[in-house]
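Asks: Return atomic coordinates for the entry below.
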Amino acid sequence: MSNNSRETVFERHYEKLGQQISEYARTESIDSDNFFAKLKALKGQQAKIAEIFEKQKQEEEKFSEERRHELFGNDLVYQKAKELGNNQLLEKFHTRSLTEDEYQEAAEQFGVDLGIDYYYGLESRYDYVSAFSEGFARVTKDGKWFVINEKGQKCFGPYDYIDAFSEGFASVKKDGKYFFINTKGEICFGPYDEVYTFSEGFAKVKKNEEWFFINTKGEECFKGYDYVSDFSEGFAKVKKDGKWFFINTKG
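Replies: Here you go, the predicted structure:
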């Protein structure tokens, strides 16, 4: 259901209860034993509808703002428009109706040097553009994944999938297997059946039905577990023989 449709439904319920309250107050005797109790119940229902509607609006606005930040947070033109309260330009960003000429005109007006932050222009060239991580963003075109730098230049790819860079490495998928590449695009480690991003110097990987960790040198660490989780604050949860344990970065 669209936001407008949902709003219409809530308004109808709210107005209908308002009419019931008015009708009840007009036709019922105030001396009735249940007059105030029923009136209070009807007003309570109306207040509840208003509360639910307001809560949903807040959640939708929060999601929308988070999504907008993900899409445009790195764009200096967008940031400047937001800072100046240029709602007309912001609306064009949000609805993807801003043309490249309008974008360049706004950049010139705001004194923004289009170079490493030409984010909106990237969106028009690719099917998907991720946020930047460690100087790189992931993009897709016609089902293939690539890595671009902050100048918008295509660096690595194509791959079947690319994860975000973390601690100098990104996992990539090619021909059904996973590998890790460094910031030069060189394949460093792999192949693996499953991989996760590096966290606190280790990445969990799966190979031949066995889960274990590799470090940033590609060395296999802490083997022999049925499952392992990512390291967080110096510890990782591991499973062996149906039991769960915590290990530190020394295993």
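Asks: CA only for contacts and neighbour counts going forward, please
Replies: OK.
Asks: where along the stretch 1-150 of the chain do the strands fall?
Replies: 128-129, 136-141, 144-149 (DSSP state E, counting those that start in this stretch).
Asks: Compare these and give me the one nearest residue 245.
Replies: Smallest distance to residue 245 across the strands of the stretch 1-150 of the chain (Cα to Cα): 35.1 Å, for strand 136-141.
Asks: and residue 5, how many neighbours?
Replies: 10 (other Cα atoms under 10 Å).
Asks: Residue 206 too?
Replies: Using other Cα under 10 Å, residue 206 has 19 neighbouring residues.
Asks: give me the element it is part of.
Replies: Using DSSP states H and E, residue 206 maps to strand 202-207.
Asks: Report the buried residues of the helix or strand just after that strand.
Replies: Per DSSP H and E, the first helix or strand lying C-terminal to strand 202-207 is strand 210-215. By neighbour count on 16 or more other Cα atoms under 10 Å, the buried set for strand 210-215 is 211-214.
Asks: now those residues as TSV including distance to residue 55?
Replies: Converted to TSV, the buried residues of strand 210-215 look like this (distance: Cα to Cα, whole Å):
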residue	distance to residue 55
211	43
212	44
213	43
214	45
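Asks: and which of those is nearest residue 171?
Replies: residue 214 (12.5 Å).
Asks: One more, so I can put them side by side:
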Amino acid sequence: MMKLNGDVGESFGQWNMGCDSELIPLLDMANIACGFHASDPDHMSQTVKLCKAHDVTIGAHPGYPDLQGFGRRSLAMANESITHAILYQVGALQAVTKHHQTGVEYIKPHGALYNDMMASASVFDAVLQAAHTLELPLMILATSEANTYRSLADEQGVALIMEAFADRRYLSSGQLAPRQIENAVLHQPEEILSQADAFLSQRPITTIEGESLLLAPDTLCVHGDNQASIKVASQLKQRIAQTEAKAKS
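Replies: Predicted coordinates for the structure are as follows:
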């Protein structure tokens, strides 16, 4: 069954990011920031409480230690340090979820760490090491090379969750279009819904270069800091339900 996931809990101190109170009730899975790229203990706790109240599965969203850059800048870190940084962040969120009598069910790296994981075998292995230690599934970008990633994950005993982005444009390589490229982020509701419909019906999407790309995701992601995504989240939820109902009929 297709799931709707979102990146949430990214407020920090007195600065508010996203509209979690609107988005989280519509999600199946919530990727909660763990303090390195965004969030703090109080916001982590508030976000966990909101997820629990709406029966939303909680995932950890660890990133590079880069509050100033919101985790969207690649950092030159040793692979062992990447593993340790993920363990540190997920461990913090696990403690908060335990306080609220719930738990962390998977890991999804954030921003530049996510992109680096998909571009570098050594970074992917560093992330796998953390997921293996924590005995948690790992969410990664759905790709035409999915079998290669699954094989590597199987060696570590890590289950993979393949995701696609309803509100991001893709390169023909299957990677996400870098945010600095014009139109890399979709801000029109009809564009987001159109791309989501393609994923749901297993049709190719059109890449930013104008080529066709076919992916097979397990879950669709929307971003809590994209107002257009929040506006269409309820419609995405309905379309996922309709697709599932047709598949069963």
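Asks: Please work out the TM-score for the two chains.
Replies: Once superposed, chain against chain, the TM-score is 0.23 (TM-score structural alignment, normalised by the length of the second structure); 100 aligned residues with a Cα RMSD of 6.0 Å.
Asks: Can you check which of the strands of the stretch 1-150 of the first structure gets nearest to residue 228 of the first structure?
Replies: Closest approach to residue 228 of the first structure among those is made by strand 136-141 (26.8 Å; Cα to Cα).
Asks: can you tell me which of the strands of the stretch 1-150 of the first structure comes nearest to residue 238 of the first structure?
Replies: Short answer: strand 136-141, nearest of the strands of the stretch 1-150 of the first structure by Cα to Cα, at 30.6 Å.
Asks: What is that closest one packed up against?
Replies: Packed against strand 136-141 of the first structure by the contact rule (3 or more Cα pairs under 8 Å, 6 or more residues apart in numbering; DSSP states H and E) you find strand 128-129, strand 144-149.
Asks: what does the shortest one rub up against?
Replies: Contacts to strand 128-129 of the first structure, defined as Cα atoms under 8 Å, 6 or more residues apart in numbering, come from residues 71, 122-123, 137-141.
Asks: Which one of those sits in the busiest neighbourhood?
Replies: Using other Cα under 10 Å as the neighbour test, those are led by residue 139, with 25 neighbours.
Asks: quick one: that residue and residue 146 touch, right?
Replies: Yes - with contact defined as Cα atoms under 8 Å, residue 139 of the first structure reaches residue 146; the gap is 5.3 Å.
Asks: picking that back up, got JSON lines for the helices and strands packed on strand 136-141 of the first structure, with distance to residue 173 of the first structure and mean neighbour count too?
Replies: Below are those laid out as JSON lines (distance: least, Cα to Cα, whole Å; neighbours: other Cα atoms under 10 Å):
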{"stretch": "strand 128-129", "distance to residue 173 of the first structure": "17", "mean neighbour count": "20"}
{"stretch": "strand 144-149", "distance to residue 173 of the first structure": "9", "mean neighbour count": "20"}
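Asks: Now do the strand holding residue 206 of the first structure against strand 210-215: the angle between them, please.
Replies: For strand 202-207 of the first structure against strand 210-215, the angle by axes from the mean of the first three to the mean of the last three Cα atoms, to 10 degrees is 140 degrees.
Asks: Tell me the buried residues in strand 202-207 of the first structure?
Replies: In strand 202-207 of the first structure, counting by 16+ other Cα under 10 Å, buried: 202-206.
Asks: Same question for stretch 89-106 of the first structure.
Replies: So, applying 16+ other Cα under 10 Å, buried residues of stretch 89-106 of the first structure: 89-90, 93, 103-104, 106.
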